[in-house]
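In: Dropping the sequence and predicted coords here.
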Amino acid sequence: MDSHDVGCLGQTALVIGMRTFWSALPTEGRWLLSTVAIQTLGRGMTLPFTIIYLHEVRGFELGIAGALMSLIAITGLIVTGPGGTLIDRYGAHRVLIVGLLAMIVGCSLLAFATHPAVAAVAVVLIGVNFGVSWPGFNALIASVVDGEVRQQYFGVNFALVNLGIGVGGVIGGFFVNVDDPATFTTVFLIDAGSSLIPLALLLGPLRHVRTHSEGSDDTDATSAGGYRQILRRPAVLWLTLLTFLAMFIGYGQMEAGFPAFARQVAEVSTRVVGLAFAVNTLVIVLLQFAVLKLITGRRRTRVMQVMAVIWALSWLVLGAAGLLPDSLIAAIGVLAFMGIFAFGETMLQPTVPAIYNDLASDRTRGRYNAINSAAFQGGAITGPLVAGLLLGAGLDAWFIGVMIVGSLAVGLLALALERVVPPAANGVAVVSPIVEGTPSNG
């Protein structure tokens, strides 16, 4: 059997696996999943070019433009906690509608923002949506699917999000032109319009989906567990520390540490950096479902340990690329880093959200997902700060060392988590797909 035959068999198995997964989904789950890539297309068209738009098109100073970009993440982090509580009290449905309306208004304002004050209002509104969308949609997903299907859903959803953002980035790269502000106005309005899709789902096919217990009131939701009480659970505490560190040495470096190291130390071209992000998206889209098949039925904490080793290897490869700057080997090393790192990502995204939601009950699901979101955003905010300090001081080897040690520390945290997390939340007790109507593991 030659390599072509093996590839065909792999593709056939992938198709069969996807069909099995799709058939296990309830109607609401299919609605949510079928529109993910389209929803994120608009975001992909603006995400890589927002700071370029603010600085080069609207003429804001680079420091102001950077501060406005940070304001999105800061607002999201501030809103996440109250958003999780509101989700548990009133349901993800209502909170997500408010967030999507804020996103629509924010993107529309940003499309025409010629003054920093207007742009600040716009990015705050966008940050509000970011703060509630993660816990809101995760709670919505968890209320629709359970067990291994839930884990698969989070993985496939992650791949589709990357696909939408990746394709959107390519389209935006060809379309926007700094000499023509109207092109940027157009992509921001498209980003605003893409939020109409999930809004239509929430007002239509998903309007009856509930993420909180029937008959629960404010007192019930509050007594079910405040943030302090939830974080006292050892499993939640270890998982939150793991999430923060994974984001710190992972996604927190994608927009800062990695491109800075690639340009300043490995001395590769901006084209290579852009191609590396394309490799990242391609690996995730192609491998996510295959990885899901491999990890199904396995301890999620063990999967995280494997991911930690893979990420440590990826940073080692990037460090090696810096030893031969401005060379073909350096370019290959930068591209290889992104491919290996993306392989690790396919193991992280299906497992962490699944554990959070299996630990939660219907009355606390919003807050559990808010803790997950806050840990993610905290790592994504502090990661670039540390990278900037180390690389700015010329401590290139220290930067790579911190990333490798941090990756291995994620594996140790996963080992600690394994000792305290309930077997069902660790993917051990799940023996068959669970569809809508089956009680939650929480």
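Out: Perfect, I can see it now.
In: When you work out contacts or count neighbours from here on, use the C-alpha atoms and nothing else.
Out: Fine.
In: Now find how far off-centre the helix or strand hosting residue 19 is within its chain.
Out: Counting by DSSP states H and E, the element that carries residue 19 is helix 3-24. Centroid separation between helix 3-24 and its chain, computed with CA atoms, centre = their mean, to the nearest Å, is 25 Å.
In: Pasting the second one now:
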Amino acid sequence: MTFIDMKIIPPILKALGDENYTAPTPIQEQAIPPILAGKDLLGCAQTGTGKTAAFAVPILQLLIEGKSAGSAPRRIRSLILTPTRELALQIHENIESYARYTDIRCSAIYGGVSQKTQERALNQGVDILVATPGRLIDLMNQKCVDLKYIEIFVLDEADRMLDMGFIHDVKKITAKIPAKKQTLLFSATMPPEISKMVKSILVDPVKVEITPVSSTASQIEQFVYFVDKGNKQQLLAHLLEDKSITSALVFTRTKHGANRVVRELTKANIQTQAIHGDKSQAARQLALSNFKSGVTRVLVATDIAARGIDIDELSHVINFNLPNISETYVHRIGRTGRAGMSGIAISFCEIEEMPFFKDIEKLIGKSIPEVKGHPYPMLITTEPIKPEGSKNQQSSKAGPTKPKQKASNDQKPNSGTNKYRGKSPNKSGMKESRVYKG
């Protein structure tokens, strides 16, 4: 099937051609026809599947074909609700590209910046509004946004809305939208809370499920390095000596951790910037722009800030810290291997993160290969606990030592012979002793 077969109108077809969209992706092929038919839709698809065009293209066509398209005063007829600033900007940018040969106006509102420019755009008239929940509620309370003319409502990344605590805000917003409307809900995972929401806001929806829930794209190669917490920074710098890693998105658990990684990599003369909630919107957009253009080789991000990052040729994703929510791993590594391209996802796992790692493997339904032979292995041995005061009792305070010999820069991911011996540190009558070998 082609976009022409779907009866997409010429102005949008021309714009899609400009974007080199030659054929619809599976989610576009399955979602566009029912949306054009006016059906509610539940889309279960992981990131990087072409989801934005799957709802943006038919929305544009429906609004253009509607009687009030382009009329004055221009009213908000479609609302797209999304959890993060970056994702709002990405969706807005895509819609503007698809709508370049039409008279449809799209605007994005989000926090972290002055609302004056956003107010001005709203006053000039908007057909499609892309918004984050917090800023939208602020502007609704100030009577700057009127949602009573909404015809098509999109709730994007619903599972992330749940993770970020936006569900109550979503309910406040949906209460202000007309009961009679077309609703499209997209979520990469389907936890029970989202299933309840589906029943409450969708009417006889068409369900589109492209891949098994929480599966990882087949074109992404995944590897894990077992490494002590104190050696993660050295291991990261070592890996980045490999010039074949042309671009790397590094995930940390905290904002402070992201800043620390940037500081250390900068000392190693590796062009690095961070993107997280403490950064101003201008700083975040600059960091993202530098990363996309290749000025910055490494972008360090927290999960909330990275949700909307969409880079066509991202070679590597590196989990400096493993997420404690398994589904987040799928979202993270989905930043690479997009649009059918290949990608590599590398995870660092310390002993305290072993439960997270096991949960991730269980979720994705396969084992992640271990990389052996790197300079910073974590070797776990156990020995019986001696009674206190025993003459033979030994302390295990030995810390990490610098490896005697560093691996070569062209080391293959599966080379080497060092082995990780995963023993549980909490077994009764045993204690943990970490041994580091060069």
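Out: Good, I have the coordinates. Please read these numbers as outputs of a predicted model, since none were measured by experiment.
In: Just give the TM-score of the two.
Out: For this chain pair, the superposition-based TM-score is 0.23 by TM-score structural alignment, normalised by the length of structure 2; 175 aligned residues with a CA RMSD of 7.5 Å.
In: before we move on, the earlier item: and the next helix or strand past the helix holding residue 19 of structure 1?
Out: helix 27-34.
In: Which other helices and strands does that following helix contact?
Out: In this structure, helix 27-34 of structure 1 makes packing contacts with helix 116-144, judged by 3 or more CA pairs under 8 Å, 6 or more residues apart in numbering; DSSP states H and E.
In: Show me what the helix it packs on is packed up against.
Out: If you count contacts as 3+ CA pairs under 8 Å, 6+ apart, helix 116-144 of structure 1 packs onto helix 27-34, helix 62-90, helix 92-111, helix 328-359, helix 365-392.
In: In the stretch 151-300 of structure 1, what residue spans correspond to helices?
Out: Applying DSSP state H, counting those that start in this stretch to the stretch 151-300 of structure 1 gives helices spanning 181-194, 196-203, 218-223, 227-231, 234-249, 257-264, 270-295, 300-321.
In: Ok, the stretch 101-250 of structure 2 next?
Out: Counting by DSSP H, counting those that start in this stretch, the helices of the stretch 101-250 of structure 2 are 116-124, 133-141, 158-163, 167-174, 192-201, 232-239.
In: Next, the buried residues of the longest one.
Out: When neighbours are counted by 16 or more other CA atoms under 10 Å, the buried residues of helix 192-201 of structure 2 are found to be 194, 198, 201.
In: cool, and the fourth one?
Out: With burial defined by 16+ other CA under 10 Å, the residues of helix 167-174 of structure 2 counted as buried are 167, 169, 170, 173.
In: roughly how far apart are residue 125 of structure 1 and residue 376 of structure 1?
Out: In this view, residue 125 of structure 1 and residue 376 of structure 1 are 20 Å apart by CA to CA, to the nearest Å.
In: repeat for residue 28 of structure 1
Out: Residue 28 of structure 1 is 27 Å from residue 376 of structure 1, by CA to CA.
In: more neighbours, these two?
Out: residue 376 (23 against 20; other CA atoms under 10 Å).
In: so what's the more buried one up against?
Out: By CA atoms under 8 Å, 6 or more residues apart in numbering, the residues touching residue 376 of structure 1 are 243, 244, 247.
In: how near is the last one to residue 390 of structure 1?
Out: Counting by CA to CA, the separation of residue 247 of structure 1 from residue 390 of structure 1 is 18 Å.
In: Those two: which has the busier surroundings?
Out: Taking other CA under 10 Å, residue 247 of structure 1 and residue 390 do not tie; residue 247 has more neighbours (22 against 18).
In: Can you report how many residues lie near the residue lying closest to that one once chain neighbours are set aside?
Out: By the measure of CA to CA, 6 or more residues apart in numbering, the closest residue to residue 247 of structure 1 outside its immediate chain neighbours is residue 379, 4.7 Å from it. Counted by other CA under 10 Å, the residues lying close to residue 379 of structure 1 total 23.
In: I figured residue 379 of structure 1 was touching residue 245, is that so?
Out: Yes. Contact criterion CA atoms under 8 Å: residue 379 of structure 1 and residue 245 qualify, at 6.4 Å.
In: Same list (the helices of the stretch 101-250 of structure 2) but as JSON lines, adding distance to residue 258 of structure 2.
Out: JSON lines is the format used below for the helices of the stretch 101-250 of structure 2 (distance: least, CA to CA, whole Å):
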{"stretch": "helix 116-124", "distance to residue 258 of structure 2": "30"}
{"stretch": "helix 133-141", "distance to residue 258 of structure 2": "25"}
{"stretch": "helix 158-163", "distance to residue 258 of structure 2": "20"}
{"stretch": "helix 167-174", "distance to residue 258 of structure 2": "27"}
{"stretch": "helix 192-201", "distance to residue 258 of structure 2": "30"}
{"stretch": "helix 232-239", "distance to residue 258 of structure 2": "11"}
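In: Ok, which of those comes nearest residue 55 of structure 2?
Out: helix 158-163 (14.5 Å; CA to CA).
In: buried stuff in the closest one?
Out: 158, 159, 160, 161, 162.
In: Turn those residues into CSV, columns for distance to residue 12 of structure 2.
Out: Listed next are those as CSV, based on distance: CA to CA, whole Å:
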residue, distance to residue 12 of structure 2
158, 27
159, 30
160, 30
161, 30
162, 33
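In: Return the member of these nearest to residue 347 of structure 2.
Out: residue 160 (21.4 Å).
In: Could you check how far that closest one is from residue 79 of structure 2?
Out: 18 Å.
In: right, and residue 77 of structure 1 touches residue 379 too?
Out: No. Applying CA under 8 Å as the test, residue 77 of structure 1 and residue 379 come out as separate, 10.8 Å apart.
In: Can you tell me the closest non-neighbouring residue to the most centrally placed residue in structure 1?
Out: By CA atoms, centre = their mean, structure 1 has its centre lying nearest to residue 158, at 7.0 Å. Leaving aside its sequence neighbours, residue 158 of structure 1 sits nearest to residue 349 (CA to CA, 6+ apart; 6.7 Å).
In: go on, residue 319 of structure 1?
Out: Residue 319 of structure 1's closest residue in space is residue 400 (CA to CA, 6+ apart), at 6.0 Å.
In: Secondary structure element for residue 329 of structure 2, which one?
Out: helix 326-333.
In: Could you list the buried residues of that helix?
Out: Residues of helix 326-333 of structure 2 classed as buried under the neighbour-count rule (16+ other CA under 10 Å) are 326, 327, 328, 329, 330, 331, 332, 333.
In: So the closest residue to the first one other than its chain neighbours, which state does it fall into?
Out: Excluding its sequence neighbours, the residue lying closest to residue 326 of structure 2 (CA to CA, 6+ apart) is residue 360, at 4.9 Å. Reducing the assignment at residue 360 of structure 2 to three states with DSSP: H, G, I helix; E, B strand; the rest coil gives helix.
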